[in-house]
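>>> okay, here's the prediction I keep looking at, along with the sequence it came from:
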Amino acid sequence: MKLLTETQLGCLRLRNRVVMAPMTRSRADQATDIPTDMMREYYQQRASAGLIITEGTQPSADGKGYCRTPGIYTSAQIAAWKTVTSAVHAEGGQIVLQIMHCGRVANPANKAVGARTLAPSAIAAKGEIYTEQGMLPFVEPQAMTEADIQQTIDDYRQATVNAYAAGFDGVELHCTSGYLPAQFLSTGTNERTDAWGGCLENRLRFVLDVLAAMTGVDGADRVGMRICPGNPFNDLHDADHEETFAALLQQVDPLGLAYLHVIRMPQLGLDNIGLARANYRGALMVNESFDRDEAEAILDEQIQAVSFGRAYIANPDLVKRFRESLPLSQMNPKTLYTPGEAGYTDYSAI
């Protein structure tokens, strides 16, 4: 089975092509953003994956959006993450950190005192976000100043430095789901008239500068990027997402990233994988509701791996189940984001 063979993504040598997708699970300490021992156990249980991509992790206090998500900006957070990477490596696995700045997707109830909600423009997202006080509306963000933008780019760089210090094998830029990089790319969230907005070239600049900062730490072959053109999540909309992402990928292609992580969206009639193939020559990882046989069929010279989200929640031994054609357990959606072990570390391996 091709899915269970080795492959190379940049400097990452995967023992199989079954990747654990990044999934917010909200089990970090709310007050400190420090990963917990429970998180170490969760990732260690799933270390037979060819590669684990962690949940989205904020590079700064300002970057936090959801409750109980981890950070990578303090020494205590780095130390806690090091126990996670050590546990995964002890099982022969590899793990990369997904860096996620939520931008305007936030409410102060989820943030530390004094932390700001920043975005390209002062446009509030429509909708609500979960907090420990219940559902609350997204707030109007502060439009970022030039100094804010430069500081945030440096936050991504420092988060990459910190991730490597914590033992991660690589990092992934979260560039979809309505979060800060996507907010800069999209006409519906970026109404700036300076060098960071307006024309397409300017709207691409933030993502490209962030990637330059991240790849500048220890090369591009340890850095991936996740995209989903056309994803409307968190009230995101763009006048022409195909034009935007075609231009972005054409500029990212020469960087030599470890991989491009592409989420398909067939329910919207979009061919995101085709868009990626047409504008990017490097290795692809694909995602969204693949079963084993479909994943096996799509692998080719360019598509080197498939990431699985929901299947990995309830099946810590997913690779074994694929190998031996064993049935998959079903996840309990009611415990996706609840604190505690239930629906997190208590799913059994066969």
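Yep, that arrived.
>>> only C-alpha atoms from now on, for both contacts and neighbour counts.
OK.
>>> and the contacts of stretch 260-275?
224-231, 242, 246, 276, 282-288 (Cα atoms under 8 Å, 6 or more residues apart in numbering).
>>> what segments of the chain are helices?
Assigned helices in the chain, in chain order: 37-45, 75-90, 146-165, 180-185, 200-218, 241-252, 272-279, 292-298, 310-314, 318-323 (criterion: DSSP state H).
>>> and here's the other structure:
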Amino acid sequence: MNTTYYRQRASAALIISEATQISPQGQGYAWTPGIHTEAQIDGWRAVADAVHAEGGRMFLQLWHVGRVSHPMFQPGNALPVAPSALPVPGKTFVTDADGNGIWAEIPVPQALTAAGIADIVADYRQAARNAISAGMDGVEIHAGNGYLLDQFINSASNHRQDNYGGSIENRARFLLEVVDAVSAEIGAERVAVRLTPMGRFMGMGDATPEDTFGYIVGRLNDWPLAYLHLVEPAIVGTVRDEQVDPRWDAIIRQLRKTYQGVLMLAGGYDGESAERAVADGRADIIAFGRPFIGNPDLPERLRGDHPLNTPDPAAFFGGGAEGYVDYPELDQSQAA
């Protein structure tokens, strides 16, 4: 069914897949896909082939959730891993004894060792290789939204006192090692990075976001990446953020000046605001997430200023075809 979903949306200039775990340890929610077994590679190959057959292009988003997990997903029922063993302010989505999806408390995670970090860098590298083997045009490294790489970046979640904690340079080290390994494996021109400066999901926060993300974005200029994807703070989890930090606009403008490559922005855009952001030079590309869930023909709807279907949040975390592949498209007379 996911092949149908992505085929329906192949009119996008570029599809970025749903977050896809790089290893069993990287899983944090029920029913999420991976790219670490042959069966998973074969499944994604069918998706990539379907998108390409419709003239589309697709990057696979590589994901390790870190502490946003539960022992039921971890090898040997171990505790989830994190930069530091700190409580997590949130829940994750698991299955009960009857196979039903429920929300569960997240336990205090275990701090990763240096050897564990090296293993995860290798997992990212292998996952990127697997994605290309599956026919993907590239990969996007998910380093935002409160997941593992973001947990290392942010001072609120990283209390380490080794080479991966403390200074901005140390907190950015894990991400930069992943970018370097993945770029060496498949070519930097096939690699993108997603960041969420000022994000607050799952307890994220940084004492000096201007300096932290300014450093990271500057370092990303070391590779000729496909693009840098910054998510503006419009959404926390599944709801609109009503407490957006007022520094955000200045930070995004600073990062725009710092980054020398293609900049993609996402977060609460509609057709009009997207056009304005590109025309004003705020970004080179605007990404749409939720609107594309409910509107497989979103580009045509935006071009023609047609009304949009509203996606059903109840179907975001599982279920069947309803709320997934059954959203109505424009008929030919409307599309024309």
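Cool, the structure landed. Everything quoted here is computed from the prediction, not taken from an experiment.
>>> please state their TM-score.
In this superposition the chains share a TM-score of 0.89, using TM-score structural alignment, normalised by the length of the second structure; 313 aligned residues with a Cα RMSD of 1.5 Å.
>>> give me the PyMOL select line for the contacts of stretch 260-275 of the first structure, limited to the buried ones.
Of the contacts of stretch 260-275 of the first structure, the buried ones can be selected in PyMOL as follows, counting by 16 or more other Cα atoms under 10 Å:
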select buried, resi 224+225+226+227+228+229+230+231+242+246+276+282+283+284+285+286+287+288
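>>> now the helices of the first structure as CSV including distance to Gly134 of the first structure?
Listed next are the helices of the first structure as CSV, based on distance: least, Cα to Cα, whole Å:
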stretch, distance to Gly134 of the first structure
helix 37-45, 24
helix 75-90, 26
helix 146-165, 29
helix 180-185, 24
helix 200-218, 33
helix 241-252, 33
helix 272-279, 35
helix 292-298, 37
helix 310-314, 24
helix 318-323, 34
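>>> return the most buried member of these.
Most buried of the helices of the first structure by mean neighbour count (mean count of other Cα atoms under 10 Å) is helix 180-185; its value is a mean of 28.
>>> average offset between that one and the second structure?
Taking mean Cα distance after the TM-score superposition for the first structure, the mean distance separating helix 180-185 of the first structure from the aligned residues in the second structure is 0.8 Å.
>>> number of residues surrounding the counterpart of Gln21 of the second structure in the first structure?
Matched to the first structure by TM-score structural alignment, Gln21 of the second structure sits across from Gln58. Counted by other Cα atoms under 10 Å, the residues lying close to Gln58 of the first structure total 25.
>>> nearest to Gln98 of the first structure among the helices of the first structure would be which one?
helix 146-165 (9.5 Å; Cα to Cα).
>>> and the closest one, what does it pack onto?
Applying 3 or more Cα pairs under 8 Å, 6 or more residues apart in numbering; DSSP states H and E, we find helix 146-165 of the first structure packed against helix 75-90, strand 95-99, strand 170-174, helix 200-218.
>>> start and end residues in the second structure for it, please.
Going by TM-score structural alignment: helix 146-165 of the first structure matches residues 114-133.
>>> how close does the matching stretch sit to the first structure?
Compared with the first structure after the fit, stretch 114-133 of the second structure shows a mean deviation of 0.5 Å (mean Cα distance after the TM-score superposition for the first structure).
>>> can you tell me what Ala188 of the second structure aligns to in the first structure?
So, by TM-score structural alignment, Ala188 of the second structure is matched to Ala220.
>>> related to what we said a few turns ago, could you dump the helices and strands packed on helix 146-165 of the first structure to CSV with distance to Ile52 of the first structure?
As requested, these are arranged in CSV below (distance: least, Cα to Cα, whole Å):
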stretch, distance to Ile52 of the first structure
helix 75-90, 9
strand 95-99, 5
strand 170-174, 10
helix 200-218, 19
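>>> those: which one's closest to Glu140 of the first structure?
That would be helix 200-218 among those, by Cα to Cα, at 20.4 Å.
>>> what's the mean distance for the closest one versus the second structure?
With mean Cα distance after the TM-score superposition for the first structure, helix 200-218 of the first structure departs from the second structure by a mean of 0.8 Å once superposed.
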